[in-house]
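J.: Need the 3D shape of this:
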Amino acid sequence: MSHDDIIRRSAAAQAAALGTGEISSEELTRAHLDRIAAVDGELNAFLHVNEDEALTTSRDVDARRAAGDQLHPLAGVPIAVKDVVVTEGQPTTAGSRILEGWIPPYDATLVTRLRAAGLPILGKTNLDEFAMGSSTENSAFGPTRNPWDTGRIPGGSGGGSAAAVGSYEAPLAIGTDTGGSIRQPGAVTGTVGVKPTYGSVSRYGLIAMASSLDQAGPVTRTVEDAALLHELIAGHDPLDSTSLPDPVGAYAEAARSRDVRGLRIGVIEELEGEGFAPEVRARFTESLDHLERAGAEIVRVSCPNFRYALGAYYLIMPSEASSNLAKFDGMRFGLRVVPEDSPTAESVMKATRGAGFGDEVKRRILLGTYALSAGYFDAYYGSAQKVRTLVQRDFTAAFDSVDVLASPTSPTVAFRLGEKVDDPMAMYLNDIATIPANLAGTPGISVPSGLAEDGLPAGIQFLAPIRADERLYRVGGALEALLEDAWGGPLLAKAPELATIAQGAK
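T.: Sure thing, here's the model as predicted:
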């Protein structure tokens, strides 16, 4: 069995191969590390590769399996972690110079759960600085490239995790989603991205951008893999005051059911028309047709306040970011720039933040600070929170008549590197379909829906009520199976650039 064969299997299939002894975890981990060494110089999906620890973990899992120990189903399957999640003993930068070289003294709760289950952590993936962006071009350590076309963006802010999974550098990855940063990269890289219900996966140990919006979740190549990873990282955490006490759902079982008979799918009228590329809409419609033929009922739904969600988000998110990023002051940890000529605390703080933060972070801090200022709080931040309530009410009303909602994940396929970097408003519009879920706390999934005319992937998004994440896996797993039957295999098998990159790995 070649390394190229094993790394192209799903995480579930890799776990099965480990269970039968077809391959060891050390061999599997080494295969992915070799893949990273071969292709990541071109992709820049990883900021830090954790080779020694990953191999040590894999050998420990192999020894425990040989001894007959009871192991987690994913034990020995490697994983990558977005570099906004703190990891003890590994650098955590949040894609920013202000944290360059910082080694956290503790693990995020979800990392603790990954380590306890025996998943070798391959390393930390690239992101827009402090998760602020839709293209992973705002990273202080250079942009990540899309494995379908290395001249294009892989989405953001979690483009590193999506590119790593899409290019077979990792079978699983962790992302975070504040306004679509798991789902939108999934759509433009042909991968699966899930934003769980807010509070169902612990935020303890996530470097916060906007605390009421941030949520960690799975990045994978199949819906079943996402479900398996979701079950592992979910669950109550007393270290997170917003953590839900709910039991973990049977997500993998839902993903495998593939039964959508009687499922009512609401098509959001406000998220399918003007501004969405024709080929994206075409793949969306085709996906719905497949589901309807499989027994689902397609219903048109209006969520009128969704049209204001983007504006509300870009007041709430920078306001929370302005507050959260105040801790990076050059005094406690991370970068410190000391100006000459009798430095003061104020001058050190000014110099450190000026040198350590990039343009997009500074832009959002300024916007958030302004929105929170005494003279404008009610007009801007207060009004945005009222719109947030209206968006939540739209969801409640819609779910009274349908089981899940559907829309394209992103208005377009992946655009070219540099195409929108100087136009913040054009960049922000990439999140128009994903933002409402973060404002309301509802779960969402992006599943590949097909290829556009230029051969680039598009995605379809499903949204479910709070605490009803199983519905996402039920409809996502069914659509994935229907489309793969129509395509004759996974969408990633159709990526010409991946074939070229694969040759470089041999």
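
J.: contacts and neighbour counts: CA atoms only from here.
T.: OK.

J.: Double-check that Ala173 belongs to a strand.
T.: Yes. Under DSSP: H, G, I helix; E, B strand; the rest coil, Ala173 sits within a strand.

J.: Proceed likewise with the subsequent sequence, for comparison:
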Amino acid sequence: MSNNVITAMSLAEVAEKIANKEISSLEATDAALDRIESFGPKLHAVVHCDHEGARKSASKADEDIAFGKVRGPLHGVPLAHKDMYYRAGWVAACGSKILDGFVPEVTSTAIQRLDAAGALDIARLHMVEFAFGPTGHNEVVGTPRNPWNFDHITGGSSSGSGASVAGRLVYGALGSDTGGSIRLPAQCCGLAGIKGTYGLVSRYGAMPLSYSLDHVGPLTRTVKDSALMLQAIAGHDPNDPTTSHREVPNYLDGICDGVKGMRIGVPQNHCYEPVEDPVREALEASLNVYRELGAEVVPLHADSIEAANRFANVVMATEAATYHSKWVRERPEDYGAQTLSRLLPGFYYSATRYIEGLNLRSKILADFCGSVFEKVDMLHAPVIPIEIPRIDEADVGAKPGYMKSIASITHNTRAFNFLGLPTLSVPCGFTPNGLPTGFQLIGRPFDEKTLFRAGHAYERETLWCDKAPVL
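T.: Okay, the predicted model is just below:
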């Protein structure tokens, strides 16, 4: 089997073939390593790849299978992680100069759990500096390139995760999401990405940006792949007191049951207000698919979503400024201009405004859920409401109007971090500029299972997930 055939498989497909001994973990790993060597530099997606360690781990995985020992559902599958996750003995620079050379002594819970599921962690991936930016821009260590068109943004802050999975360098990657940083690169790069419910996945060993808004999750080629990775990393962790004690369901159980009888809400306020026509057409087409599959599409008003969006900005800026205060005082010159410009406003929000946001969070969530989930099973909304912009249109120093692009990019994502609700990004086609577009499904707290079922149903019907960029 050729390397191109192997790297074209989804995570679920390659995991099954490794388990059934149709291909070896070493074959899958060598195919990924070859892809990283050939296209990693062009995409600027990979900070470091552990070639020797990856091949040794793959050989050990094959040896285990030969003796009937399968560690878990991801046994022998090559994955990678964003450069903000700790792995003992590996550098975790968080895309920055300030932490260049920092080697943690602990391993993040998410990586530990992927290890326990049998996955091979073969590389760490580029990202926006300190995970603070929606476009993928990083003037400190370089900006990753979108595999669909190198002139356009990858989305951020999990830029290297998006580029590496879309570019078929690895089968899945850990990202993080504080204001959209899984869902934005998922849309820009034509991938699935899941931000689970706040408290579902431990943040232990992940560099924080905003403790109240940070979420850990995967970017993958298919919805089923995202379900597999989330299954592996979800669950209570005593090292993260915000994690829930509730039992994690089997996300694959019932994933093929379809959407007949489901009610899918479409917000008539906020989310669709700035949508450009090509994106709107793709979104309408996706809703028509759901109608054809037997779902009912219900227009509604989503209460308090605007308030959630506003307070997300306050909370993120204030908590980020607090975490970075020592470095901003002592080493401001070591930040990139875009990151510093995003950090500084956080020092000027009042304590009363910040506390107000946290105090109102539960009421805003209750208002939102009451207006939405008493009527429907999930919400359908745009991720990015505009066509994916060019890098030179969306970064600091770009032509006038770049702030409008940046504001549009995160207009529909931040609120769901503040609300802490599960949100699944699903690709739904391409706009006239040749770049992917997509939608997000927002569910009740801890109801990721329903989102996976609905996302998988759409994916099976349309097969956008089978499209791949030509590098």
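
J.: what residues does stretch 29-42 of structure 1 touch?
T.: Contacts to stretch 29-42 of structure 1, defined as Cα atoms under 8 Å, 6 or more residues apart in numbering, come from residues 3-4, 7, 46, 51, 54-55, 58, 76-78, 120, 122, 145, 150, 168-170, 501-502, 504-505.

J.: Now the buried members of the residues you listed.
T.: In the contacts of stretch 29-42 of structure 1, burial by neighbour count holds for 3-4, 7, 46, 54-55, 58, 76-78, 120, 122, 145, 150, 168-170, 501-502, 505, counting by 16 or more other Cα atoms under 10 Å.

J.: Can you flag which of the residues you listed belong to helices?
T.: His3, Asp4, Ile7, Ala54, Leu55, Ser58, Ile501, Ala502 (DSSP state H).

J.: and Glu253 of structure 1, what element?
T.: helix 251-257 (DSSP states H and E).

J.: Which residue of structure 1 sits opposite Lys56 of structure 2 in the alignment?
T.: Under the alignment (TM-score structural alignment), Lys56 of structure 2 pairs with Thr56 of structure 1.

J.: now swap in Ser226 of structure 2 and tell me
T.: Using TM-score structural alignment, Ser226 of structure 2 lines up with Ala226 in structure 1.

J.: what's near enough to touch that match?
T.: Val192, Gly193, Val194, Pro218, Val219, Thr220 are the contacts of Ala226 of structure 1 under Cα under 8 Å, 6+ apart.

J.: and of these, the nearest to Trp487 of structure 1?
T.: Using Cα to Cα, Val192 is the member of the contacts of Ala226 of structure 1 that sits closest to Trp487 of structure 1, with 16.7 Å.

J.: The closest one and Gly186 touch, don't they?
T.: Yes. In this structure, Val192 of structure 1 is within contact of Gly186 by Cα atoms under 8 Å, at 5.3 Å.

J.: Report the set of residues contacting both of the two.
T.: Val219, Ser446, Val447, Pro448.

J.: When you filter those residues down to buried only, what's left?
T.: Applying 16+ other Cα under 10 Å to the shared contacts of Val192 and Gly186 of structure 1 flags Val219, Ser446, Val447, Pro448 as buried.

J.: Let me have those residues in JSON lines, extended by secondary structure.
T.: Putting those into JSON lines (three-state DSSP) gives the following:
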{"residue": "Val219", "secondary structure": "strand"}
{"residue": "Ser446", "secondary structure": "strand"}
{"residue": "Val447", "secondary structure": "strand"}
{"residue": "Pro448", "secondary structure": "strand"}
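
J.: Closest one to Phe357 of structure 1 out of these, please.
T.: Of all these, Val219 has the smallest distance to Phe357 of structure 1: 27.1 Å, by Cα to Cα.

J.: Contact partners for the closest one?
T.: Val219 of structure 1 neighbours (Cα under 8 Å, 6+ apart): 161-162, 165, 172-175, 182, 186, 191-194, 226.

J.: Swap in 7 Å and give it another go.
T.: Residues counted as contacts of Val219 of structure 1 (Cα atoms under 7 Å, 6 or more residues apart in numbering) are Ser161, Ala162, Leu172, Ala173, Ile174, Gly175, Ile182, Val192, Gly193, Val194, Ala226.

J.: just to revisit the earlier point, would you mind measuring from the match of Lys56 of structure 2 to Ile174 of structure 1?
T.: The spacing between Thr56 of structure 1 and Ile174 of structure 1, counted by Cα to Cα, to the nearest Å, is 20 Å.

J.: same thing with Glu360 of structure 1?
T.: As judged by Cα to Cα, Glu360 of structure 1 and Ile174 of structure 1 stand 23 Å apart.

J.: Asp115 of structure 2: helix or strand, and which one exactly?
T.: helix 109-116.

J.: Average offset of that helix relative to structure 1?
T.: Superposed on structure 1, helix 109-116 of structure 2 shows a mean distance to its aligned partners of 1.2 Å (mean Cα distance after the TM-score superposition for structure 1).

J.: What ranges does the stretch 351-500 of structure 1 have for its strands?
T.: 404-408, 444-451, 457-463 (DSSP state E, counting those that start in this stretch).

J.: Turn those strands into CSV, including distance to Gly273 of structure 1.
T.: Formatted as CSV, the strands of the stretch 351-500 of structure 1 follow (distance: least, Cα to Cα, whole Å):
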stretch, distance to Gly273 of structure 1
strand 404-408, 10
strand 444-451, 17
strand 457-463, 14
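
J.: just so I know, which of the ones you listed lies nearest Val260 of structure 1?
T.: Here strand 404-408 is closest among these (Cα to Cα), at 11.1 Å.

J.: Provide the aligned range in structure 2 for that closest one.
T.: Using TM-score structural alignment, the partner range for strand 404-408 of structure 1 is residues 378-382.

J.: Lovely, talk soon.
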